[in-house]
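**Q** need the 3D shape of this:
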Amino acid sequence: MKTVFSPLHAGHSGNVELIAGAIVPAFEKPSRAEFIRARVESEKLGPILSPESHDLAAARKVHAGDYIDFLPTVWPLWEASGRGGSAIPFTWPTRGLRGDVRPKGIDALLGFYSFDGGATFVKGTWDAIKSSYDVALTAAALVKAGEPSAFALCRPPGHHAGAAFMGGYCFINNAAVAAQWFRDHGAGRVSILDVDYHHGNGTQEIFYRRGDVQVLNLHGDPMTEYPFFLGHADERGEGDGEGFNDNYPMPFGTGWEVWNASLEDACTRLSAYAPDVVVVSLGVDTFEKDPISQFKLKTPDYPRIGRRIARLGLPTLFVMEGGYAVEEIGINAVGVLTGFEDR
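**A** So this is what the prediction gives:
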């Protein structure tokens, strides 16, 4: 399996996040991608390729144009305001406030285009975002060209980013971009299978009213787990998308047996949908030692996930999302991939 990876991800480093009542160093850090890259090499998964550069036209297919235009301007605007450190939002429009009016000034704009304090910027963040997007599209093109699978080692991740908002460490929704790119290049139907611990709220929001991209999410119950405000089982899609969105919320402490039952059901629904290609939002924060997650999957479970996905018998693009137990993230993420290849 070919992996696409860019060292430019490392520019997104040293930033902070607002979580659990404190501003702390971000859990989403460069060592995550480096541990995975090193494991790809040590396991001899396959060649590691550099991404080709793409314009932002594909991003504009799933994101609002003004939002995409905003992202490269964040750090210049922040610096122009006389500040360094991390650009972090601190105020958000909510019920009763004029969230439909685009404000002026970087502090207001950060809140207008985000839903939490987890998508923060430093000087190299935009270059990292753009490289992650290039990684996803380059890997998608490999699958389109006939590779049975490919691994987009994206950082920063993407599945919390919606049509016009960032959050949860995510800025451009790489999996959604890839799914739309496949549609634009001949795929009649695409399925996105999101196995990250946290619900892919951005992916759901982007495709919720569409029937050409199926979205299946396995995740922590939003009644008790971030991102809280999407991910319930009764969210099945609307309009043309009705019946093509499936959520599998599960409680704290979920282990392999219950989680795997959800995966089996999701794979059954995916097969019935009969897509031309599968995009897997690959998060491994379901791991029992993950510092910000509450599931109890163990390292031997991850190759099982890969083997089950392989049984779908479909061209498959893996797009890296979450996973924060850094010492094990490479073992677990690459474990899915070697399981897929039945090593």
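**Q** make it CA atoms for all contacts and neighbour counts henceforth
**A** Will do.
**Q** for the residue lying closest to residue 163 once chain neighbours are set aside, what are its contacts?
**A** Counting by CA to CA, 6 or more residues apart in numbering, residue 63 is the residue found nearest to residue 163 once chain neighbours are left out, at 4.1 Å. Taking CA atoms under 8 Å, 6 or more residues apart in numbering, we find residue 63 in contact with 162, 163, 164, 172, 206.
**Q** what about stretch 169-178, start to end distance?
**A** 18 Å (CA to CA, to the nearest Å).
**Q** next: stretch 297-315.
**A** By CA to CA, the extent of stretch 297-315 from end to end equals 26 Å.
**Q** what residues of it count as buried?
**A** 297, 299, 301-310, 314-315 (16 or more other CA atoms under 10 Å).
**Q** adding distance to residue 111 and secondary structure, write the residues you listed out as a markdown table.
**A** Converted to a markdown table, the buried residues of stretch 297-315 look like this (distance: CA to CA, whole Å; DSSP: H, G, I helix; E, B strand; the rest coil):
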| residue | distance to residue 111 | secondary structure |
| --- | --- | --- |
| 297 | 35 | strand |
| 299 | 38 | coil |
| 301 | 39 | helix |
| 302 | 37 | helix |
| 303 | 40 | helix |
| 304 | 40 | helix |
| 305 | 37 | helix |
| 306 | 38 | helix |
| 307 | 41 | helix |
| 308 | 40 | helix |
| 309 | 38 | helix |
| 310 | 41 | helix |
| 314 | 40 | coil |
| 315 | 38 | coil |
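**Q** this one next, for a side-by-side:
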Amino acid sequence: MKTIFSPDQLLHAPTKEISDGKLVAAHEVPARAEIILEHIRKAQFGEIQPPKEFTLNAILKVHDTDYVHFLQDFWKLWQEAGRTEEEVFPFVWPVHGLRHDIVPDHIDGKLGFYSFDAGSPMGAHTWTAARSSAETALTGADLILSGEGAAFALCRPPGHHAHRRLYGGYCFLNNAAIAAQHLRDQGVGKVTILDVDYHHGNGTQAIFYDRADVQFLSIHADPKVEFPYYLGHANERGLKEGAGYNHNYPLPHGTSWDKWGEALEDACRTIMKFAPDVVIVSLGMDPYENDPISQFRLKTDDFTRIGARIAQLGCPTLFVMEGGYLIGELGVNCTKALSGYLDAEKISL
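**A** Have a look, this model is predicted:
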């Protein structure tokens, strides 16, 4: 299994974030990717290669042009406004009752217009890292198109919270969605995105919610008590042509393998009925019992089971890295999931 990664993805390096009403140390930091990369090398799964360069067209198939231009131009606009802070947070949003049809000229208005939370700081190199992360996913998709049975896109920053026109949840470009759309544009008939991150993939759901060609399934903490709070309920099943192709499995805090594994089994049966040509896994390591910002109770060996069960689907599979935060077990758990996939015939589920 080849891994794709670029050092440019480390350039976005926040030190602080706003969480629980406080300014705290950032959780989505470059060391996350470095730890995983170290363990990938030790596991010797295969070649580690840089992403190819892509035009913006692949990104613009998923994200609105004005939003992408905002991400590109943000740092210049910030400096032109006379701002000197190196880490930037929005503080006002066009919520219920306010207008959504006019983009403000002022940089603070733009920040709120194109975001949905205050926990995702932007800086001078955010666009470079986010674009490289998207190109990492696109390169993984091209490996699948070339005949590889599986590939691992070590994406960082992550992507599954990013909407067409919104960033948040540490995500700026939706890597899994961009890869899925690229596969469709290159002639792949049906794509499934299975999101196993602790948090609901609200951006991915929103992007494909009215489509029948990309199935979305997410196993995550109940949004009634967990970020992103406003999407991820079980009754969100899709709209128009997409009705019946969106599947959410919200689970309570404290969920361990027994209930989590039941949700995975149901999701896999649903995937088999859809019969996709390619599966994309939004691979989050944060269901782990010791993750610093999550409340599930999965153990290291459970990630092996996840990988093995996904392998049983029998589809070409692109793993796209999402969450999972800075603890020593992060790299171990990630390689366990990938080795479970590669050695599925040896795994007892």
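**Q** which of the contacts of residue 63 of structure 1 sits closest to residue 71 of structure 1?
**A** Using CA to CA, the shortest approach to residue 71 of structure 1 within the contacts of residue 63 of structure 1 belongs to residue 172, at 9.1 Å.
**Q** any chance you could map the helices in structure 1?
**A** Here structure 1 has its helices, by DSSP state H, at 30-42, 57-62, 65-70, 74-80, 106-112, 125-144, 174-184, 201-207, 256-273, 301-310, 326-340.
**Q** hmm, who's touching the longest strand anywhere in structure 2?
**A** The single longest strand within structure 2, with elements called by DSSP state E, is strand 214-221. With CA under 8 Å, 6+ apart as the test, strand 214-221 of structure 2 has contacts from 180, 190-201, 204-205, 208, 232, 245-253, 260, 263-264, 267, 274, 295-296.
**Q** mind redoing it with 7 Å?
**A** Here strand 214-221 of structure 2 makes contact (CA atoms under 7 Å, 6 or more residues apart in numbering) with 190-201, 205, 208, 245-253, 263, 267.
**Q** re the thing from before, what's the closest of the helices of structure 1 to residue 90 of structure 1?
**A** Nearest of the helices of structure 1 (CA to CA): helix 106-112, 6.6 Å.
**Q** for that closest one, name the packing helices and strands.
**A** If contacts are counted by 3 or more CA pairs under 7 Å, 6 or more residues apart in numbering; DSSP states H and E, helix 106-112 of structure 1 sits against no helix or strand.
**Q** once aligned to structure 2, how far is it on average?
**A** Its aligned residues in structure 2 lie a mean 0.6 Å from helix 106-112 of structure 1 after superposition (mean CA distance after the TM-score superposition for structure 1).
**Q** residues in contact with that helix?
**A** Helix 106-112 of structure 1 is contacted by residues 77, 78, 89, 90, 91, 92, 93, 103 when judged by CA under 7 Å, 6+ apart.
**Q** with stretch 330-343 of structure 1 instead?
**A** Residues outside stretch 330-343 of structure 1 that contact it (CA under 7 Å, 6+ apart) are 35-36, 39-40, 284, 299, 302-307, 309-310.
**Q** quick one: distance of it to the chain centre.
**A** Relative to its parent chain, stretch 330-343 of structure 1 has a centroid offset of 18 Å by CA atoms, centre = their mean, to the nearest Å.
**Q** repeat that for stretch 31-47 of structure 1.
**A** 19 Å.
**Q** cool, and stretch 183-199 of structure 1?
**A** 11 Å.
**Q** buried set for it?
**A** So for stretch 183-199 of structure 1, counting by 16+ other CA under 10 Å, buried means 183, 187, 189-199.
**Q** now, which of those residues lie within strands?
**A** 190, 191, 192, 193, 194.
**Q** picking that back up, would you format the contacts of residue 63 of structure 1 as a markdown table with distance to residue 239 of structure 1 and neighbour count included?
**A** Formatted as a markdown table, the contacts of residue 63 of structure 1 follow (distance: CA to CA, whole Å; neighbours: other CA atoms under 10 Å):
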| residue | distance to residue 239 of structure 1 | neighbour count |
| --- | --- | --- |
| 162 | 19 | 29 |
| 163 | 18 | 23 |
| 164 | 20 | 20 |
| 172 | 25 | 32 |
| 206 | 13 | 19 |
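**Q** shared with structure 2, which of these?
**A** Retained in structure 2: 162, 163, 164, 172, out of the contacts of residue 63 of structure 1 (criterion both residues aligned by TM-score structural alignment, their matches' CA atoms under 8 Å).
**Q** any idea how far residue 258 of structure 1 is from the closest residue to residue 117 of structure 1 other than its chain neighbours?
**A** Distances taken as CA to CA, 6+ apart put residue 18 closest to residue 117 of structure 1, at 4.9 Å, once the chain neighbours are dropped. Distance, residue 18 of structure 1 to residue 258 of structure 1, by CA to CA: 32 Å.
**Q** and these two? Which one has more around it.
**A** Taking other CA atoms under 10 Å, residue 18 of structure 1 and residue 258 do not tie; residue 18 has more neighbours (18 against 11).
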